[in-house]
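Participant: From the sequence below, what's the structure:
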Amino acid sequence: MANNKSAEKRIRIAKRNRLQNRFYKSSVKTLIKMFTNRLEIYKTSGNPDDKLQAQIILSSLYSLIDKATKKNIFHKNTAARKKSKLSLRLKMS
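Facilitator: All right, here's what the predicted structure looks like:
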């Protein structure tokens, strides 16, 4: 239990940051799963609309990763690695 005002404030700030970090990380994971599923659908169907949908998901994923990097949730190299892997997946399909 906190014994002074500054310790109580640090607890509140830590909780706020933890929730924000969890939101960004889980959203990125969810979008990656959606992107992967869309690529699998494209591989089986060969429909160019499915690839277009994957590109739209990828652009929103890039945006979310960049915002998380700006807020120091992801390290810049981690973000670059994630983006590189995703673009390679799209390129190979």
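
Participant: Please count neighbours and contacts with C-alpha atoms only from this point.
Facilitator: Fine.

Participant: and H75, how many neighbours does it have?
Facilitator: Burial of H75, expressed as a neighbour count using other C-alpha atoms under 10 Å, amounts to 13.

Participant: That one contacts I65, doesn't it?
Facilitator: No: checked against C-alpha atoms under 8 Å, the pair H75 and I65 is beyond contact range at 10.1 Å.

Participant: so how far is I56 from the residue sitting nearest the centre point of the chain?
Facilitator: Computing the C-alpha centroid of the chain and ranking residues by C-alpha atoms, centre = their mean puts V28 first, at 2.2 Å. Taking C-alpha to C-alpha, to the nearest Å as the measure, V28 falls 14 Å from I56.

Participant: Alongside the first, I'd like the structure of this one:
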Amino acid sequence: MANSPQSKKRARQADVRLTVNKARRSRIRTFIRKVEEAIATGDKTAAQSALHTAQPELMRGVTKGVYHKNTAARKMSRLSARVNAIG
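Facilitator: The predicted model follows:
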């Protein structure tokens, strides 16, 4: 339990960051899921457009500290490879 005023403030800030980051992570997962659903239907144009909308969201997660840079790059690489494989 936080006792000093500084530790109480840090605990409050941690709670706020947790909720904000949880919302950001959920939003990014939604965009990724839209790409995967478009891939599952086999519609290449829809998958490409979903990928182009998901990419800035994923990179925004990197700048906000939700994801590591390499994690986001790996996710984008794998998604784009799957989109390109639709043919």
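
Participant: ok so, going back, I'd like the distance between the residue nearest to the centre of structure 1 and N21 of structure 1.
Facilitator: V28 of structure 1 sits 11 Å away from N21 of structure 1 when distances are taken as C-alpha to C-alpha.

Participant: Next: K83 of structure 1.
Facilitator: When distance is defined by C-alpha to C-alpha, K83 of structure 1 is 18 Å away from N21 of structure 1.

Participant: With R38 of structure 1 instead?
Facilitator: R38 of structure 1 is 26 Å from N21 of structure 1, where distance means C-alpha to C-alpha.

Participant: what do we get in structure 2 for S59 of structure 1?
Facilitator: Applying TM-score structural alignment, one finds that S59 of structure 1 aligns to H52 in structure 2.

Participant: tally of neighbours for its match?
Facilitator: Going by other C-alpha under 10 Å, the residues that sit close to H52 of structure 2 add up to 14.

Participant: So what touches the helix or strand harbouring it?
Facilitator: H52 of structure 2 is located in helix 44-63, with elements delineated by DSSP states H and E. Counting by C-alpha atoms under 8 Å, 6 or more residues apart in numbering, the neighbours of helix 44-63 of structure 2 from elsewhere in the structure are 24-25, 28, 31-32, 34-36, 38-39, 67-69, 72, 76, 79-80, 83-84, 86-87.

Participant: average offset between it and structure 1?
Facilitator: Helix 44-63 of structure 2 differs from its equivalent in structure 1 by a mean of 1.3 Å after superposition (mean C-alpha distance after the TM-score superposition for structure 1).

Participant: And that helix, what's buried?
Facilitator: 44, 46-48, 50-51, 54-55, 57-62 (16 or more other C-alpha atoms under 10 Å).
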